[in-house]
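>>> I'd like to go over a predicted model; first the sequence, then the structure.
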Amino acid sequence: MSALTSSGPLPDLTRPDVGAALFSTWSVGTPERQRAAVDAIAAAWDGRPWPAPELLSYNVYAGTDGDTLMHHSQWADEAAYHAFVRTHRQERNDAIDSAVPGIERLGLSRYRHYRGFQAPAAQGGAQDPGLIVVVEIDFDDPDPGLRRSWVDLVIEALESEPDQGLLTADFHLIVDGERHLRTDRARVLNYARWTGAEAYEAALAADGPRGGSSAWDRVRDFPGRVGASARSYRFRRSFVRPLEAPPNSANSPEGEAR
């Protein structure tokens, strides 16, 4: 059975059966190549059987920079992803590369969802996001407890003084995996849904004057935080597991995030 492709639905980042949330980025060069790459991805996936019951969803986003594509896949466990790499990934990548030569693959990391914030406007899925912003925050201390404490502070600040236009913010901790998913980075990934680019830009512009808030001051002055980078995207494609293919085994927790 083929995968389902559409402009939606957006993935549920909080679903408890996700044991491995994988994020990766491609550089394709131009908006025209972005569109061609998304079409090639859809053709490569829609024209083949769903590769593994443990793959729960695969989602593609186009960067507002006109260059990047973000890939976000949800797996029941990391082992199933490595099995997919051995048996199915190359043929899909070959088909995509044949249609759009010269794609640069910038890296892949595994994360686990930690906590999320939801604004009242987003409750019940009442409002679709016009923009997805992914922020990667780096720390100089490998202790995952430090990053959890920082996320807790951010959510406390959002609950007391939310950004106008922010619908949801889902925080993930990077996990040290096997093979090419191994990492020594101490990182938090925030996947945030906004009403649109104007709201996000207004929030960035207002960030300085908001410094009088003690909650946000503690977020910014938190020890060990050494930098952050952000990219903006628009959702393009969703590929979801057919209902007829339930996962073979339940997800089991795997170690602490690093």
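Okay, I see it.

>>> CA only for contacts and neighbour counts going forward, please
Fine.

>>> isn't there a strand covering A79?
No - according to DSSP: H, G, I helix; E, B strand; the rest coil, the state of A79 is helix, so it is not within a strand.

>>> burial count for it?
Using other CA atoms under 10 Å, A79 has 15 other residues around it.

>>> so how far is D12 from it?
21 Å (CA to CA, to the nearest Å).

>>> can I take it that E198 is in a helix?
Yes - assigned with three-state DSSP, E198 falls within a helix.

>>> list the contacts for L4?
Contacts for L4 (CA atoms under 8 Å, 6 or more residues apart in numbering) come out as D46, S238, F239, V240, R241, P242.

>>> need these in TSV (columns: secondary structure and distance to L56).
Below are those laid out as TSV (DSSP: H, G, I helix; E, B strand; the rest coil; distance: CA to CA, whole Å):
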residue	secondary structure	distance to L56
D46	helix	15
S238	strand	11
F239	strand	9
V240	strand	6
R241	coil	5
P242	coil	9
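
>>> mind listing the helices for the stretch 51-200 of the chain?
Along the stretch 51-200 of the chain, counting by DSSP state H, counting those that start in this stretch, helices occupy 78-84, 90-99, 144-160, 197-206.

>>> out of the ones you listed, which gets nearest to V133?
Using CA to CA as the measure, helix 197-206 is the one of the helices of the stretch 51-200 of the chain that comes nearest V133, at 8.5 Å.

>>> which other residues reach the closest one?
Outside helix 197-206, the residues touching it (CA under 8 Å, 6+ apart) are G130, L131, D163, Q164, G165, L166, W194.

>>> repeat the analysis, applying 7 Å as the threshold.
L131, D163, Q164, G165, W194 (CA atoms under 7 Å, 6 or more residues apart in numbering).

>>> of those, select the buried ones using a ChimeraX command.
In ChimeraX, this line selects whichever of the contacts of helix 197-206 come out buried by 16 or more other CA atoms under 10 Å:
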select :131,163,165,194
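
>>> among the contacts of helix 197-206, which are in strands?
Counting by DSSP state E, the contacts of helix 197-206 place L131, W194 in strands.

>>> burial count for the nearest residue to S24 once chain neighbours are set aside?
Leaving aside its sequence neighbours, S24 sits nearest to L108 (CA to CA, 6 or more residues apart in numbering; 4.3 Å). For L108, the neighbour count with other CA under 10 Å is 15.

>>> okay, one more to line up with it:
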Amino acid sequence: MTRRTASHPDLSDPRVAAPFFSTWRVGTPLRQRQTVEAVAAAWERRPWPADDLLAHHLYAGHDTSTLLHYSQWTSEQAYEAFARTRRQERADEIDTAVPGIERLGLGRYRYYRGTGGPADRGGRVPGCVVLVDVEFEGADPDRQREWVDAVLEALAHEPAPHPGGISGHFHLSTDGTRVLNYAEWESAQSHIEALAAPGDGIGSATASWERVQTWPGLKSTTVSRYTHALGLVPD
């Protein structure tokens, strides 16, 4: 069966070979809450869909309009089988409960590198999840990896790290065009304070950060804040 959990996911779990991220636009804070409950009901009334799905998590956007889905699959093939046979009945039930949900697309990724796994949280519970979506001009898997390596090098030599940062987990899109950083923070205020510090974005005005921010082919960066709203795992 399916049960709820308040625990945050382990982004670096080596079993997760196919992490998926998708965003829904629902419109209002009330519809955010209604959709979270509709998702929970649609999943809890059914058996867990597949052994290859380790967890499914839902996050409420601080823009009060969107919801983020993050699911941990052991393979893309397992997800495709679920999508063909068991996804639609859940979607239909959710759409009946909350009509008019706009599904903005599914992102397919592979986990690459990160810092601050669950064992490194020191008992801190993430109060805010920040997604940094970076798009490059054209597909280039080498560029994806090299850029992440440069970010982690800049973080390692950051002279004034904000104490509210907990972790950063970097994912590479399978089409070679994007990097997604799932970052855990103690609170949204901690992240806001870090952005307001000297420098362009998170990080001091160092040569390492300037290199990251002016990387050849860097097209756009989008930052979104979320609160963990629902975790679903097999019982």
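That came through, no problem. Because the structure is a prediction, the values reported are computed rather than measured.

>>> and of the contacts of helix 197-206 of structure 1, the nearest to A3 of structure 1?
Nearest member of these to A3 of structure 1, counting by CA to CA, is L131, at 24.6 Å.

>>> so the equivalent of V219 of structure 1 over in structure 2 versus R46 of structure 2, what's the distance?
Counting by TM-score structural alignment, V219 of structure 1 corresponds to V212 in structure 2. Per CA to CA, V212 of structure 2 is found 45 Å from R46 of structure 2.

>>> and those two? Which one has more around it.
V212 (19 against 12).

>>> quick one: secondary structure of the more buried one?
helix.

>>> about what we covered before: from E91 of structure 1, how far out is the residue nearest to S24 of structure 1?
Per CA to CA, L108 of structure 1 is found 18 Å from E91 of structure 1.

>>> how far away is the residue lying farthest from the centre of structure 1 from A206 of structure 1?
Distance from the centre of structure 1 peaks at G212, with 30.8 Å (CA atoms, centre = their mean). Distance, G212 of structure 1 to A206 of structure 1, using CA to CA: 12 Å.

>>> just checking, V130 of structure 2 touches A183?
Yes - at 5.0 Å, V130 of structure 2 and A183 qualify as touching, with contact defined as CA atoms under 7 Å.

>>> would you map the strands across structure 2?
Under DSSP E, structure 2 gives strands at 2-5, 18-25, 53-61, 66-73, 102-115, 128-136, 165-173, 178-185, 218-234.

>>> and the counterpart of S190 of structure 2 in structure 1, how many neighbours?
Matched to structure 1 by TM-score structural alignment, S190 of structure 2 sits across from A199. The tally of other residues near A199 of structure 1 (other CA under 10 Å) stands at 17.

>>> corresponding residues in structure 1 for stretch 140-155 of structure 2?
Using TM-score structural alignment, the residues of structure 1 aligned to stretch 140-155 of structure 2 are 143-158.

>>> what's the residue nearest to S24 of structure 1 aligned with over in structure 2?
Matched by TM-score structural alignment, L108 of structure 1 corresponds to L106 in structure 2.

>>> so how far is T74 of structure 2 from its match?
Distance from L106 of structure 2 to T74 of structure 2, by CA to CA: 17 Å.

>>> residues touching the most centrally placed residue in structure 2, list them.
Centroid-nearest residue in structure 2, with CA atoms, centre = their mean: Y182, separated by 4.7 Å. Each residue near Y182 of structure 2 by CA under 7 Å, 6+ apart is listed here: V129, V130, L131, V132, G168, H169, F170.

>>> now do Y111 of structure 2
Applying CA under 7 Å, 6+ apart, the residues contacting Y111 of structure 2 are F170, H171, L172.

>>> distance between stretch 130-150 of structure 2 and the chain's centre?
15 Å (CA atoms, centre = their mean, to the nearest Å).

>>> for stretch 99-117 of structure 1, same thing?
7 Å.

>>> trace R25 of structure 2 over to structure 1, please.
By TM-score structural alignment, R25 of structure 2 lines up with S27.

>>> which one is its match nearest to, not counting chain neighbours?
T68 (4.5 Å).

>>> how far away is the counterpart of W48 of structure 2 in structure 1 from P9 of structure 1?
By TM-score structural alignment, W48 of structure 2 lines up with W50 in structure 1. Counting by CA to CA, the gap from W50 of structure 1 to P9 of structure 1 is 17 Å.

>>> tell me which of those two has more neighbours.
A side-by-side neighbour count of W50 of structure 1 and P9, using other CA under 10 Å, places W50 first with 20 against 13.

>>> so that one makes contact with L56?
No - at 10.0 Å, W50 of structure 1 does not count as touching L56 under the criterion of CA under 7 Å.

>>> please enumerate the shared neighbours of these two.
Jointly contacting W50 of structure 1 and L56 under the rule CA under 7 Å, 6+ apart are R241.

>>> give me the nearest residue to the aligned partner of H72 of structure 1 in structure 2, chain neighbours excluded.
Superposed on structure 2 with TM-score structural alignment, H72 of structure 1 falls opposite Y70. Counting by CA to CA, 6+ apart, Y70 of structure 2 lies nearest to F21, which is 4.7 Å off, once chain neighbours are set aside.

>>> burial measure for the one you found, as a count.
The burial count for F21 of structure 2: 17, using other CA under 10 Å.

>>> next one: the one 10 residues further on
Summarising burial for R31 of structure 2: neighbours were counted as other CA under 10 Å, giving 19.

>>> L106 of structure 2 versus the nearest residue to it once chain neighbours are set aside, what's the distance?
Closest residue to R31 of structure 2 apart from its sequence neighbours, by CA to CA, 6+ apart: V98 at 7.2 Å. Counting by CA to CA, the gap from V98 of structure 2 to L106 of structure 2 is 20 Å.

>>> give me the contacts around stretch 85-95 of structure 2.
Under the criterion CA under 7 Å, 6+ apart, residues A38, V39, A42, I101 lie in contact with stretch 85-95 of structure 2.

>>> counterpart of R87 of structure 2 over in structure 1?
Checking TM-score structural alignment: R87 of structure 2 goes with R89.

>>> out of the strands of structure 2, which comes closest to L152 of structure 2?
Here strand 102-115 is closest among those (CA to CA), at 8.0 Å.

>>> mean distance, that closest one to its aligned residues in structure 1?
On superposition with structure 1, the mean distance recorded for strand 102-115 of structure 2 (mean CA distance after the TM-score superposition for structure 1) is 0.6 Å.
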